[in-house]
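>>> A predicted structure for the sequence below; I have some questions about it.
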Amino acid sequence: MKPSHLQRHLTTKHAVLKDKPEDFFTRKRDALYKRKSTIQSCCTPTAKAQEASYRASLRIAKAGKPHTIGEQLCLPLAKEMTKIMCGEKAAKQLHLVPLSNDTVSRRIGAMADDIKKTLIERIKIERYYSIQLDETTDVADLANFMVYVRYEHDGAAQEDFLFCQPLETRTTAEHIFQLLDAFVQENGLKWKKCVGVCTDGARAMTGRHSGVAARIQQVALEMRWTHCSIHREALAVKKMPDDLKSVLDSAVKTVNFIKARPMQSRLFQVLCDEMGSEHVQLLLHTEGLSINVFDVEDKINTMLKKLELFEIKVKAGDVSAFPALESFLSDNELTLDDGVRDNMVAHLVSLRQQFRQYFPVMTKANSWMRSPFSMETSELPKDLTVAEQESLIELSCDETLKPAFRKQSLLDFWIKQQRIPCPV
């Protein structure tokens, strides 16, 4: 401001101060700056304390601990450690961190709402998304419906947990679809963007006319259903000869008996220690969804060829592919019984048949997607226009894209390419 304006303001608005010396105004200025510093020093720790409260609440949630642990254990422990390492003054600063039971609960709820809002907004702005559905029962016999979502974000495929809600009454296809549709409508998502649904083979999910997949197909016309690969592997190894299945059933009953009570588990551990066993704990499951995911064609083919090799070896009386059996026969000076050998061969043959049933031979129609740089002209997809086929040929001959193809997943590579406009 101009000095004349300042002088006029002082004379008209603060006439009682116009005759004060310069030192008076200097002291007023210094006092004002000190007051600002005091206010800032009081507010800054509060902001930091709030951030610390959120971070502590996040760790409590990730660890699955009760909310009371923050006030009862975490905060007192942090104060003691800070007092020892940094002194009493630094430890007193931790008194500003709110970690009560209700506070931790609110913090976790706020973070969950923020994550949900961010995820929903991401899905809304993208062109497509796909979902994976699973209905399962927890240890309290409560049916839960879980949904995972895959979508494109920042040029890459992103997978996130979308929501989990209890099925309080029935678990029919109609109830499951209503729960899913209510979530979609409530959060402003669009069914027409849903291009894929993955489920297990349960009738409620895959019924041709009234299953969840069929109901989704009515509102998402471009949706394609796929069978969960983990569930397919579980089904593929489910069937076995009766003689082998009886052994597995006995093992399952034994595990269930030992795990039924904590005391039996402890006695079993003592027994294993006395016998010098390498392992002293039993798994909580013996069958189901704990098999490795073979989601690549070459892994399936490798498994099938190994099963064929095992079959040939067992027929010849060679059990070196089964170290536990080979060690048992060697230690007890036994030979492989013909009946056991026939059962093993029958099981290996059945495994190959079941795997091929649930994982059929992949056709050559889409080989250009899996290996675009080794594609022949005759393998070009027939449903593309000439301009699109020319663009695909140019891509297959582009040496600069090969390093990116080797470093990225197949899905991420094609997501990046679809962002590049095709030449006309």
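Here it is on my side, so go on. Everything quoted here is computed from the prediction, not taken from an experiment.
>>> rest of the way, CA atoms for contacts and neighbours
OK.
>>> Counting by contacts, list what the longest helix seen in the chain packs against.
The helix spanning the most residues in the chain, taking DSSP state H as the definition, is helix 22-63. With contacts defined as 3 or more CA pairs under 8 Å, 6 or more residues apart in numbering; DSSP states H and E, the packing partners of helix 22-63 are helix 101-125.
>>> continuing past the helix it packs on, what's the next helix or strand?
strand 129-137 (DSSP states H and E).
>>> Check which residues of that following strand are buried.
129-135 (16 or more other CA atoms under 10 Å).
>>> from the residues you listed, which single one is nearest residue 171?
Comparing the buried residues of strand 129-137 against residue 171 with CA to CA places residue 135 closest, at 8.2 Å.
>>> so who does the closest one touch?
143-146 (CA atoms under 8 Å, 6 or more residues apart in numbering).
>>> cool, residue 153 as well?
122, 126.
>>> where's it relative to residue 415, distance?
Plainly put, residue 153 is 10 Å away from residue 415 if you go by CA to CA, to the nearest Å.
>>> contacts for stretch 270-278?
By CA under 8 Å, 6+ apart, stretch 270-278 touches 279-280.
>>> any idea how far it is from the chain center?
Centroid separation for stretch 270-278 versus its chain: 37 Å, with CA atoms, centre = their mean, to the nearest Å.
>>> Next, the distance between the ends of that stretch.
The distance separating the two terminal residues of stretch 270-278, taken as CA to CA, comes to 12 Å.
>>> here's the one I want to compare it with:
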Amino acid sequence: MNRKMPPKRKYDNSYIKFGFTSIESNGEIKPQCVICATVLANEALKPAKLKRHLETIHPNFYDRPPEFFQGKLENLKKMKLGPSGTRYASSEKTLVASFEISKLIAQSKKPHTIGETLVKPCLIKAVEEVLGLEAKKRIQDIPLSNNTVKARIELMSNDIEEQLVSRIKMSPFFALQCDESTDISNCAQLLVFVRFLDDDNIIKEELLFSQELEMTSRGIDVMNIIIGYFQKYGIMWEKLVGFCTDGAPAMLGSHSGLATLIKQRNPSTLTSHCILHRQALASKTLPKCLNDTMKLAIKVVNVIKSSALNSRLFKKLCTEMDSNHENLLFHTEVRWLSKGNMLERLYELRGEIELFLGEKKMEDLLVQLVF
């Protein structure tokens, strides 16, 4: 015996006092909340059920007059909702454009607000002039607000990380390189790089993750961060065959150093010392002649860079001589690799420096500075 289908309920305009309007979906009328845009089933078109939704989900609006919900209805009509009434309608091309622009903003390291304040207005003006008003309307639909760009970047970042982790899991083995350093703003940062064997049997190297060390930077602190990351993504310690780090005691300590803690997880892991950090350690014990030369170079740079007037005059001199560079580079102890960059720039501008010191009558430095 055929069961009788329940009758289709109809919407009454008085239901707006409960905060509900109507929407047609799949050939039947359904109630839609004007506050949260939630669409209920046709069977919910009863005053008691609509009132229950208002009391339980939106208790703060329970005693509002019908005029209040009518205003909410007008705002709901302005939203670009999909056919079901629960999602914002966005074409595939518009969505792709939003992701592509968000990617460019991330790569340029610009604030997320630039999408809404500069990029989108420029696009609208250019499209309006070149392609007309119809194309302008389509460009206006591209979501580029601050929160949208932030969400797009996070989605792309998470997707890249998931792809990398899956490739590491598929690799028969992998190695880590860990570096903990404090930048010029006294922020302790941990960088972890990974090397693994890709599908085409080529060794790939990628940045696995970067994380700030909020308190201490001991070996156990770094180890806990790595353990937490491995547990989060299910990475097996058994596949770790190599671990490279710098020469800090927190990294190489025989009892609580990071390398020792790594070996407790996988005794077969080979530990090594970063070549670049070996150069940094070697630079600490330079011979006297080289050390004096380094101090002289730093002194010359400080004489020019520490004074705003000297910096402007030196920049003007480099511009008049059509030099490849206009400024010298500072040297910092934290970023020790800047020593090489500073010396390289100093040598490239040696002619300009000689002229500048001569004009400033700094004979004591000019005599010592022999290129």
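Everything's here; your move. Note that the structure is a prediction, hence the values are computed from the model and not measured.
>>> rewinding a little: quick one: which of the buried residues of strand 129-137 of structure 1 is nearest residue 351 of structure 1?
Proximity of the buried residues of strand 129-137 of structure 1 to residue 351 of structure 1, judged by CA to CA, is greatest for residue 134, which lies at 25.8 Å.
>>> Could you check which residue of structure 2 pairs with that closest one?
With the correspondence set by TM-score structural alignment, residue 134 of structure 1 lines up against residue 179 in structure 2.
>>> Which residues lie in contact with its match in this structure?
In this structure, residue 179 of structure 2 makes contact with 190-192, 245-246, judged by CA under 8 Å, 6+ apart.
>>> Mind putting these into CSV with secondary structure and neighbour count?
Putting the contacts of residue 179 of structure 2 into CSV (DSSP: H, G, I helix; E, B strand; the rest coil; neighbours: other CA atoms under 10 Å) gives the following:
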residue, secondary structure, neighbour count
190, strand, 18
191, strand, 15
192, strand, 19
245, strand, 21
246, coil, 22
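>>> Please enumerate the helices of the stretch 251-371 of structure 2.
In chain order, the stretch 251-371 of structure 2 shows helices spanning 258-265, 275-283, 288-305, 308-320, 338-348, 350-359, 363-368, with DSSP state H, counting those that start in this stretch as the criterion.
>>> post-alignment, the second one versus structure 1, mean distance?
I take that to be helix 275-283 of structure 2. After superposition onto structure 1, helix 275-283 of structure 2 sits on average 2.9 Å from its aligned residues (mean CA distance after the TM-score superposition for structure 1).
>>> quick check: angle from that helix to helix 288-305?
Relative orientation of helix 275-283 of structure 2 with respect to helix 288-305: 100 degrees, computed using axes from the mean of the first three to the mean of the last three CA atoms, to 10 degrees.
>>> now helix 275-283 of structure 2, how far from the chain's geometric center?
30 Å.
>>> Can you name the residues in contact with it?
246-247, 336-337.
>>> repeat for stretch 36-48 of structure 1
Outside of stretch 36-48 of structure 1, the residues within contact range by CA under 8 Å, 6+ apart are 93, 96-97.
>>> PyMOL command for the buried members of these?
Selecting only the buried members of the contacts of stretch 36-48 of structure 1 in PyMOL, with burial defined as 16+ other CA under 10 Å, works like this:
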select buried, resi 97
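>>> just the contacts of stretch 36-48 of structure 1 now: which is nearest residue 343 of structure 1?
residue 97 (66.3 Å).
>>> hmm, back to that, reformat the buried residues of strand 129-137 of structure 1 as CSV; add distance to residue 247 of structure 1.
Putting the buried residues of strand 129-137 of structure 1 into CSV (distance: CA to CA, whole Å) gives the following:
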residue, distance to residue 247 of structure 1
129, 45
130, 41
131, 38
132, 35
133, 33
134, 30
135, 30
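>>> Quick check: the gap between the counterpart of residue 316 of structure 2 in structure 1 and residue 256 of structure 1.
In structure 1, the residue equivalent to residue 316 of structure 2 is residue 270, according to TM-score structural alignment. From residue 270 of structure 1 across to residue 256 of structure 1, the span is 18 Å (CA to CA).
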